[in-house]
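J.: What follows is a protein structure lacking sequence information:
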């Protein structure tokens, strides 16, 4: 019997390519639209804003440049999951039309900084959200917290929260992407990354052997820092965020880390414009995708 999740898991484990992060939420949407050439004066309500970002995302996903030749998965925002592209819900369009594995961003943003980190805000309707994600054929989830400095208490708390939530998500049938981002501007970034790995290793030891997780991390200060974690059988894949680097910088750093693949958002969307013709848009998007793909493989 055909099992879609098994096929998607194999693709995530062994496929070549990267993950496209198309999950800008309420707070980051105005900037994403502005970068795309749509000013805040051009929309007046939240609904209008989300309609415009959906048009942008649909244009990207439906583009012939956006294909499984280079892209393994795509991370969606909740409102994107609930909407359709060519009469298919976005996750179904990604998998059925493109062969690209759909993920869902599930966090509600960050708490205020404490102990050098920003934990995730509570997700009170998690069960309801995961039920909707199941109905929409989502494969995995992603949630982000941020480490600003090498503070043992803070880093322990962040990893604890990520794994606790990751377990609930795995129990619901998804592959969670845990994203404890280390701020690239941190003056103690390398030390924070070493502490982070120690905490992740401790938590991995407690996991059931059948559990599958992914990690999304900042590109490390020392190349190869995450190689040890990649050998853990429960770690499906480790992906890297661009974290504020330009695409050129992020790609150069990524190349120094074999097996680490991209999961870029801003670095993927830069240079795209609402004013481009479809031909121009497709050409620019393909150029960007190939650059990121080559840095990932």
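T.: Perfect, I can see it now. Everything numeric here is computed off the predicted structure, so don't read it as measured data. Numbering: from 1, shown residues only.
J.: from here on, contacts and neighbour counts on C-alpha atoms
T.: Fine.
J.: Can you name the residues that contact the closest residue to residue 69 other than its chain neighbours?
T.: Here the nearest residue to residue 69 in space, its sequence neighbours aside, is residue 17; by C-alpha to C-alpha, 6 or more residues apart in numbering that works out to 7.4 Å. With contact taken as C-alpha atoms under 8 Å, 6 or more residues apart in numbering, residue 17 is in contact with 68-72, 261, 293, 296-297.
J.: for residue 14, same thing?
T.: Contact analysis of residue 14 by C-alpha under 8 Å, 6+ apart lists nothing.
J.: gap between it and residue 7?
T.: Residue 14 sits 11 Å away from residue 7 when distances are taken as C-alpha to C-alpha, to the nearest Å.
J.: hmm, back to that, please determine how far the residue nearest to residue 69 is located from residue 271.
T.: In this view, residue 17 and residue 271 are 21 Å apart by C-alpha to C-alpha.
J.: what about versus this one:
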């Protein structure tokens, strides 16, 4: 990627209105995503056919007239999408050149078993090679997710330290990391976990060199404006919200109450999109989804 294109993408994320669409299904969640879309396991055989089905689904979303840079800032892809084309262009190039949507790449490969109330990321073998591949494919940034179930100080400290250690490797490649320590929206200790997480994030952000920034992807907080300190931090390019299992209606309502957070929804974004919809039905439904999330992101 040229430095000029990188600066154009950076400017878009930093200054324009919109949200980030998450199309980064992991190997463990693709079957679930396809079922929600109306495609059962009986309709494909083996991993390659499964990936082809999900790429067809994501292609239908990304080629939709409603899916454009007018309301969408970026889109998070997973590695298999990176290796495929859309309308004759590599997927990241299609997003930027055709839609003016900034491409991101999911780099984590799933979670460890729960310990100290959290699930760390599994070791990411070949991360350097994947990041080099991302740079070569004109990816702007990358995303990695870990999971917090309980307000355990030790667990949350370790999970944030892991995120920022990998984030430093991503920054060293010239990419912008999306740091995603998700908190379980059903946790009985969600509010307490948010307090610990916020302080751990501030400590790690303070240690980032002046010339670098990260994006934070967080569960919508119990208290409105709870993450304003993070939003205002000079090392934070953007704070985006995951839907975390909320319906789109509820996620949008909570998001609209948190000024300056914008959406990075996955399931809530693709809610009510189905394989057997006609072209007009699909276009109408995705346009309504995009518009509702855009409005909630820009209150």
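T.: Received, thanks. Keep in mind it's a predicted model, so treat the numbers as computed, not measured.
J.: Quick check: TM-score for this pair?
T.: The TM-score (TM-score structural alignment, normalised by the length of the first structure) is 0.99; 297 aligned residues with a C-alpha RMSD of 0.8 Å.
J.: Just the buried ones among the contacts of residue 17 of the first structure, please.
T.: Applying a neighbour-count criterion of 16 or more other C-alpha atoms under 10 Å, the buried members of the contacts of residue 17 of the first structure are 68, 70-72, 261, 293, 296-297.
J.: and those, which of them are in helices?
T.: The subset of these located in helices under the criterion DSSP state H comprises 293, 296.
J.: Can you tell me which of the buried ones among the contacts of residue 17 of the first structure is nearest residue 29 of the first structure?
T.: When these are compared for distance to residue 29 of the first structure (C-alpha to C-alpha), residue 71 comes out closest, at 22.6 Å.
J.: which SS class is the residue in the second structure sticking out farthest from the centre?
T.: No residue in the second structure has its C-alpha farther from the mean C-alpha position than residue 42, which lies at 29.0 Å (C-alpha atoms, centre = their mean). Look at residue 42 of the second structure: counting by DSSP: H, G, I helix; E, B strand; the rest coil, its state is helix.
J.: Mind jotting down where the helices sit in the first structure?
T.: For the first structure, the helices defined by DSSP H occupy 4-14, 29-36, 46-62, 78-81, 90-92, 126-135, 152-171, 189-205, 227-230, 247-255, 266-269, 278-296.
J.: just those helices: most buried one?
T.: With neighbours defined by mean count of other C-alpha atoms under 10 Å, none of the helices of the first structure is more surrounded on average than helix 90-92, at a mean of 25.
J.: Which elements pack onto it?
T.: For helix 90-92 of the first structure, the elements it packs on are helix 78-81, judged by 3 or more C-alpha pairs under 8 Å, 6 or more residues apart in numbering; DSSP states H and E.
J.: name the helices or strands packed onto the helix it packs on?
T.: The elements that helix 78-81 of the first structure packs onto, with contact taken as 3+ C-alpha pairs under 8 Å, 6+ apart, are helix 90-92, strand 101-105.
J.: for the ones you listed, which one sits closest to residue 233 of the first structure?
T.: Distances from residue 233 of the first structure to each of those were compared by C-alpha to C-alpha, and the smallest falls on strand 101-105, at 20.3 Å.
J.: circling back: from residue 283 of the first structure, how far out is the residue nearest to residue 69 of the first structure?
T.: Residue 17 of the first structure sits at a distance of 19 Å from residue 283 of the first structure (criterion: C-alpha to C-alpha).
J.: same thing with residue 265 of the first structure?
T.: If you measure residue 265 of the first structure against residue 283 of the first structure using C-alpha to C-alpha, the figure is 18 Å.
J.: How about residues contacting stretch 122-129 of the second structure?
T.: With contacts defined as C-alpha under 8 Å, 6+ apart, stretch 122-129 of the second structure is touched by 107-112.
J.: Please apply the same query to stretch 228-239 of the first structure.
T.: Judged by C-alpha under 8 Å, 6+ apart, the contacts made with stretch 228-239 of the first structure from elsewhere in the structure are 12-13, 18-19, 197, 201, 204, 209-217, 259-263.
J.: 6 Å instead, please
T.: 13, 211-216, 260-263 (C-alpha atoms under 6 Å, 6 or more residues apart in numbering).
J.: what's the farthest-apart pair in those residues?
T.: Farthest pair in the contacts of stretch 228-239 of the first structure (C-alpha to C-alpha) is 211 and 262. Separation: 22.8 Å.
J.: More neighbours: those two, which one.
T.: Under the criterion of other C-alpha atoms under 10 Å, the comparison of residue 211 of the first structure against residue 262 puts residue 262 first, with 31 against 18.
J.: OK, contacts around that one?
T.: Residue 262 of the first structure makes contact with 18, 239-240, 296 under the criterion C-alpha under 6 Å, 6+ apart.
J.: circling back: kindly reformat the helices and strands packed on helix 78-81 of the first structure as CSV containing distance to residue 163 of the first structure.
T.: Shown next, in CSV, are those (distance: least, C-alpha to C-alpha, whole Å):
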stretch, distance to residue 163 of the first structure
helix 90-92, 25
strand 101-105, 16
